[in-house]
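Enquirer: After the sequence you'll find the predicted model.
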Amino acid sequence: MNKLSLSSCPPPDLDVQVLVLAASSPTARTDRTSDPEAPAPVLLTEGVDTTGLELEALPALARELGFTGALDTVLRLPAQAVGPALRARSVLLVGTGQDLERSARTEDNDLSALGADAAAVLRRAAGRAARALAGTSSAALLLPAATDEELEAVAQGALLGAYAWREGPDPAPVDRIVVTTPLADSPRAVEAVHRAEALSEAVHLVRDLVNEPPNRLTPAVFAERAVELAGQVGVGAEVLDELDLADQAFGGILGVGGGSVHPPRLVRLSWAPQDAPAGTAADLALVGKGITFDSGGLSLKPAASMPEMKSDMAGAATVLGVVLAAARLGLPVRLTGWLALAENMPGAGAQRPSDVVTMYGGTTVEIINTDAEGRLVMADALARAVEESPRALIDVATLTGAQLVALGDRVSAVMGTPGLREQVLDSARAAGEAMWPMPLPEHLRSGLDSSFADLRNLPSSRAGGMLAAGLFLREFTAGTPWAHLDIAGPAYNDASAWGLTPVGGTGAGVATLLELLRRRG
């Protein structure tokens, strides 16, 4: 875990290797860096203690070296470029583009919904700087952090960006981070750091689990890891193995896992604050899809689509991380978490297209395509979760390729009961995550009708595939207020790193759900 501290000391007194400053783009077109007349980037110094720094010549120097202040760009300079009396050896400039200025002059809610309001930009800048500081022992972030919101955004971004897969080729993340702020000595600043640390620990766990090779993270291993981690923070955990699942008729999970030599598991987590009355219903049940590897089963995926399918358990990892973080923070919310774990393989026991399986609770489902497996394990877990009468229900899943078609690889979809859906979206805006509301059109429901069972697992038409999957899940919620998060694209970054997001597992959804729990507490 990276070490983060706060300081109100002026820059010359900071005992760190690198000082970090932020700069924005002055105009929309600053890509022509060879133009000597091009405007220089604008340093963000409002609310930042710049005592002892000589910054007058820095923007022009940065421009001459090709730095425009564009979003996610960085430039490293010797410390002498900003002052002779510094203990730091170098200065890092990180670009914020124009989103800070845009968010200040517009009331466009799309900016916050898509993770581009002022706090989100600061979070991203701090994370981008932390990524650039990999291999560095220590750094101080001289970013705007004069308000509670700014401070928490910078602290979160710094810790979230300071991540590296433990077995990857990248250098180790920066070990010690100092955030400079005039709020350094206030109790609310200490609390902000505590929340940022809990969030980053949860996100790093999700990233680690998603990045784990699937031959090492089988359903049984995932369940064992969940039980071990739960025990460390006072979270209850129980595991149903394949015999338990058969005894209790979890036909969806068993059907999906039948083709694998690694049998499925269902994990139930429970967290309640110490003063919660015994036996009362959970305030919220969280259900996560945990397909530890998805070959597509007999409806085999193309070879090119398989390598990232180790990430198909990201929903379960998210639920695990959120419940553990809620316990670490002592949030006053009663929670249950359900991890539906299976490996979807085309072995001898694999389910076939045209099979009919009986789900937990008795609903029958005709299997049209074995690659529409996530909704089957989720349906079993949802049906079991609502038996305990939670006040609300949220599921998280890398559920459909249609999500990527509709919203791309950085924006998650939110469906469900309108009131709860809006609570999730409000929390996403506050957490700086990009989520978008999607409907559940009733006319699509008939596409799930089957001539041989209560439901089909794939609709008769390809139109609105993401929405039809949400309608399928709704059948198992028993009228409980419910929200469905499809994080198929945002959960895994198979391109280059950006902002605070590394290559591989991203931890998408964790910040939103923790913010939602904080608001419901």
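Expert: Right, received. Where do you want to start?
Enquirer: Going by C-alpha atoms from here, please, whenever you check contacts or count neighbours.
Expert: Noted.
Enquirer: pretty sure Asn2 contacts Val174?
Expert: Yes - in this structure, Asn2 is within contact of Val174 by C-alpha atoms under 8 Å, at 7.3 Å.
Enquirer: Who has more neighbours out of these two?
Expert: Set Asn2 next to Val174 and count neighbours by other C-alpha atoms under 10 Å: Val174 wins out with 25 against 16.
Enquirer: which residues sit in contact with that one?
Expert: When contacts are counted by C-alpha atoms under 8 Å, 6 or more residues apart in numbering, Val174 touches Asn2, Ala130, Leu133, Ala134, Gly135, Thr136, Ser137, Ser138, Ala139, Ala162.
Enquirer: do His194 as well
Expert: Leu329.
Enquirer: How about Leu209?
Expert: Counting by C-alpha under 8 Å, 6+ apart, Leu209 has contacts Leu217, Ala314, Ala317, Gly505.
Enquirer: ok, and the most crowded of these?
Expert: Ala314 (33 neighbours).
Enquirer: what about the closest residue to that residue other than its chain neighbours, how many residues close to it?
Expert: Closest residue to Ala314 apart from its sequence neighbours, by C-alpha to C-alpha, 6 or more residues apart in numbering: Val210 at 6.0 Å. Number of residues near Val210 (other C-alpha under 10 Å) recorded here: 29.
Enquirer: still on that earlier bit, show me which of the contacts of Val174 is closest to Ala325.
Expert: The closest of the contacts of Val174 to Ala325 turns out to be Asn2 (C-alpha to C-alpha; 16.4 Å).
Enquirer: Mind putting the contacts of Val174 into CSV with secondary structure and distance to Asp117?
Expert: What follows is the contacts of Val174, written out as CSV (DSSP: H, G, I helix; E, B strand; the rest coil; distance: C-alpha to C-alpha, whole Å):
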residue, secondary structure, distance to Asp117
Asn2, coil, 26
Ala130, helix, 20
Leu133, coil, 24
Ala134, coil, 26
Gly135, coil, 30
Thr136, coil, 29
Ser137, coil, 31
Ser138, strand, 28
Ala139, strand, 25
Ala162, coil, 22
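Enquirer: Now render those residues as JSON lines, adding distance to Ala381.
Expert: Compiled in JSON lines, the contacts of Val174 are given as follows (distance: C-alpha to C-alpha, whole Å):
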{"residue": "Asn2", "distance to Ala381": "35"}
{"residue": "Ala130", "distance to Ala381": "38"}
{"residue": "Leu133", "distance to Ala381": "42"}
{"residue": "Ala134", "distance to Ala381": "40"}
{"residue": "Gly135", "distance to Ala381": "42"}
{"residue": "Thr136", "distance to Ala381": "44"}
{"residue": "Ser137", "distance to Ala381": "44"}
{"residue": "Ser138", "distance to Ala381": "44"}
{"residue": "Ala139", "distance to Ala381": "45"}
{"residue": "Ala162", "distance to Ala381": "34"}
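Enquirer: Next one for the comparison:
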Amino acid sequence: MTALTLSTAGAATLRADALVVGVAKSGKELIVAPGAEAVDKAFDGRLAAVLETLGASGAEGEATKLPAPAGLKAPVVLAVGLGGAPEDGEAFGTETLRRAAGTAARALFGSKKAAFALPVAEADAVSAVAEGALLGAYAFTAYQEAGKDAKKPLAEVALLGAKPRDKAHKAAAERAQAVAEEINRARDLINTPPNDLTPVTFAAAVQTAGKEHGLKVQVLDEKALAKGGYGGILGVGAGSENPPRLVRVAYTHPKAEKTLALVGKGITYDSGGISLKPAGHNETMKCDMSGAAAVFSTVVAAARLGLEANVTGWLALAENMPSGSATRPGDVLRMYSGKTVEVLNTDAEGRLVLADALTRASEENPDAIVDVATLTGAMMLALGSRTFGIMANDDEFRSTIHEIAEEVGEASWPMPLPADLRKGMDSPTADIANMGERMGGGLVAGLFLQEFVGEGITWAHLDIAGPAFHEGAPYGYTPKGGTGSSVRTLVRLAERAAEGEL
């Protein structure tokens, strides 16, 4: 776990393995960003010129290392690009700072301590740089041989210019550390191989965290699910030797006036079931529990931040496997709500487990429900691999979540729920089918889920199929593998609830 400190020490006097500075493009010139004045002075005011000689352009995502001159205690200076310089009097955007800090932390993998001399005059900048550095320093190494020569992530981050006695700076850093660590918790769960992360072991991890953070945890095993009539969760898990679970994890505050319910899809491995996925589509399906991981981490973050809101997480956990006991295309499941569903495709399983959990969450009559899921490939076709879709039964709530996502730096886009697509899920055998029209498949899935939300309850659905798992090269603070997508948005939504804005 990377340590975070705030320091008023000068860049010239602080001992560290590296000093991180920001550079940006102003017209045709490369300029050094605020916060790095002492470093620039050590270069006789020629840091930007030296960097240009080395080919630096100041572009976002760029990182340039150079030896530190005499006068600096750190042996290395790392310049990270911030893109175009803002207009006079304006500050660099928080997402720009977050990504730059993440780029720096990744570039310094294996270092013990780095001092970040980036622009952190305001509390929101402190939060962004801290978040970016802690997220960028992430690495999943649990299954790699840990020899004495093995490199480890950056161990300590010192934010120069961030004042430990400034209440706003201190609060911003503490919040950033809690949120970043919970995002990294979600990443660890997503990256854990499915032979070790089953519904049972996932539930056990929630119970362990619950004891540590004072959360109330209830786990429904396969017997309790059968007794309660959770046909969706049981139907999806029927083909696996690893039985399903429904986990309720709740944080409550004595002064809370609002309750937010979060529902997460937790398919710990998705083979597609009898509707088996084709070759090349199975290798990353350990990530199909990313929604449940995000919900779990958000509830823990709410507890760590002491939010004056009640936040309840519902984790619908199952493993979708083909076997002689697996649900077949054509089978009819009776859901927890009492509705019957004709299963036309067993690879459309996420909506089945979510449906049961949504109905159960509705029974507690929360002020709002948000479900999170790696639900459809159709959403990736629509929005790409970095943007999640937002659907809702309330336009204002959908807009609020979109605004929050933009505020915290998560790419999202509001999507409709066209009523005309509902007819495609009509079934001659059951109340509804789990498949509808192929075109607009992500919207069809949202319409299916809406059927299981309690009457009069505000609800939104986040389809994080694209950004939940990153298969390309790392960038900014985004690693290869699990990303922890939507945690920042959900935490900020819980904060809004605590502020009475839900």
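Expert: That came through fine. In this text, all values refer to a predicted model and were calculated from it rather than measured experimentally.
Enquirer: TM-score for the pair, please.
Expert: The TM-score (TM-score structural alignment, normalised by the length of structure 2) is 0.94; 491 aligned residues with a C-alpha RMSD of 2.0 Å.
Enquirer: in terms of contact, does the residue nearest to Ala314 of structure 1 touch Gly505 like I think?
Expert: Yes - counting by C-alpha under 8 Å, Gly505 is a contact partner of Val210 of structure 1 at 5.2 Å.
Enquirer: Run through the strands of the stretch 251-400 of structure 2 in chain order.
Expert: Secondary structure of the stretch 251-400 of structure 2 (DSSP state E, counting those that start in this stretch): strands located at 259-270, 310-320, 332-334, 340-342, 368-373, 388-392.
Enquirer: Go through those strands and name the closest to Thr96 of structure 2.
Expert: Of all these, strand 388-392 comes closest under C-alpha to C-alpha, at 19.7 Å.
Enquirer: what packs against the closest one?
Expert: Counting contacts by 3 or more C-alpha pairs under 8 Å, 6 or more residues apart in numbering; DSSP states H and E, strand 388-392 of structure 2 is packed against helix 377-383, helix 395-408, strand 412-414, strand 458-463.
Enquirer: Sort out which residues of the longest one are buried, please.
Expert: Yep, that's helix 395-408 of structure 2 we're talking about. Residues Phe397, Arg398, Ser399, Ile401, His402, Glu403, Ile404, Ala405, Val408 are the ones in helix 395-408 of structure 2 that count as buried (16 or more other C-alpha atoms under 10 Å).
Enquirer: Aligned counterpart of the last one in structure 1, please.
Expert: Same thing as Val408 of structure 2. In structure 1, the residue paired with Val408 of structure 2 is Ala431, using TM-score structural alignment.
Enquirer: Give the full set of residues in contact with that match.
Expert: Counted by C-alpha under 8 Å, 6+ apart, Ala431 of structure 1 has contacts Ala120, Ala511, Thr512, Glu515.
Enquirer: which SS state does the second one fall under?
Expert: This points to Ala511 of structure 1. helix (DSSP: H, G, I helix; E, B strand; the rest coil).
Enquirer: Looking at the contacts of Ala431 of structure 1, which one is closest to Phe476 of structure 1?
Expert: Nearest member of these to Phe476 of structure 1, counting by C-alpha to C-alpha, is Thr512, at 23.7 Å.
Enquirer: How many neighbouring residues does the residue in structure 1 that Thr96 of structure 2 lines up against have?
Expert: By TM-score structural alignment, Thr96 of structure 2 lines up with Val121 in structure 1. Neighbour count for Val121 of structure 1, taken as other C-alpha under 10 Å: 28.
Enquirer: Please identify the helix or strand for Val121 of structure 1.
Expert: helix 118-132 (DSSP states H and E).
Enquirer: with structure 2 superposed, average distance for that helix?
Expert: Superposing on structure 2 and averaging over aligned pairs (mean C-alpha distance after the TM-score superposition for structure 1), helix 118-132 of structure 1 comes out at 0.7 Å.
Enquirer: Can you classify Leu86 of structure 1 as helix, strand or coil?
Expert: Leu86 of structure 1 ends up coil, using three-state DSSP.
Enquirer: hang on, the earlier thing: now for the contacts of Ala431 of structure 1, which sits with the most neighbours around it?
Expert: Ala120 (27 neighbours).
Enquirer: ok, now which ones touch that residue?
Expert: Counted by C-alpha under 8 Å, 6+ apart, Ala120 of structure 1 has contacts Ser112, Ala153, Ala431, Gly432, Glu433.
Enquirer: if we go to 10 Å?
Expert: Ala120 of structure 1 makes contact with 99-100, 111-112, 114, 126, 149-150, 153-154, 157, 429-434 under the criterion C-alpha atoms under 10 Å, 6 or more residues apart in numbering.
Enquirer: do Leu381 of structure 2 as well
Expert: Gly440, Gly441, Gly442, Ala465, Gly466.
Enquirer: and the residue in structure 2 that Asp148 of structure 1 lines up against, how many residues sit next to it?
Expert: Mapped onto structure 2 by TM-score structural alignment, Asp148 of structure 1 lines up with Ala123. Close neighbours of Ala123 of structure 2, defined as other C-alpha under 10 Å, add up to 18.
Enquirer: roughly how far apart are Ala123 of structure 2 and Val408 of structure 2?
Expert: 14 Å (C-alpha to C-alpha, to the nearest Å).
Enquirer: Output the longest helix belonging to structure 1.
Expert: helix 187-211 (DSSP state H).
Enquirer: which bit of structure 1 covers stretch 474-484 of structure 2?
Expert: Aligned by TM-score structural alignment, stretch 474-484 of structure 2 corresponds to residues 497-507 of structure 1.
Enquirer: Give the buried residues for the matching stretch.
Expert: Trp498, Gly499, Leu500, Thr501, Pro502, Val503, Gly504, Gly505, Thr506, Gly507.
Enquirer: hmm, back to that, compare the contacts of Val174 of structure 1 with structure 2 and list the overlap.
Expert: With both residues aligned by TM-score structural alignment, their matches' C-alpha atoms under 8 Å, the contacts of the contacts of Val174 of structure 1 that structure 2 also has are Asn2, Ala130, Leu133, Ala134, Gly135, Thr136, Ser137, Ser138, Ala139, Ala162.
Enquirer: Return the member of the contacts of Ala431 of structure 1 nearest to Gly361 of structure 1.
Expert: Looking across these and measuring by C-alpha to C-alpha, the closest to Gly361 of structure 1 is Thr512, at 30.5 Å.
Enquirer: excluding its backbone neighbours, what's nearest that closest one?
Expert: In space, and not counting its chain neighbours, Thr512 of structure 1 is closest to Ala428: 4.6 Å by C-alpha to C-alpha, 6+ apart.
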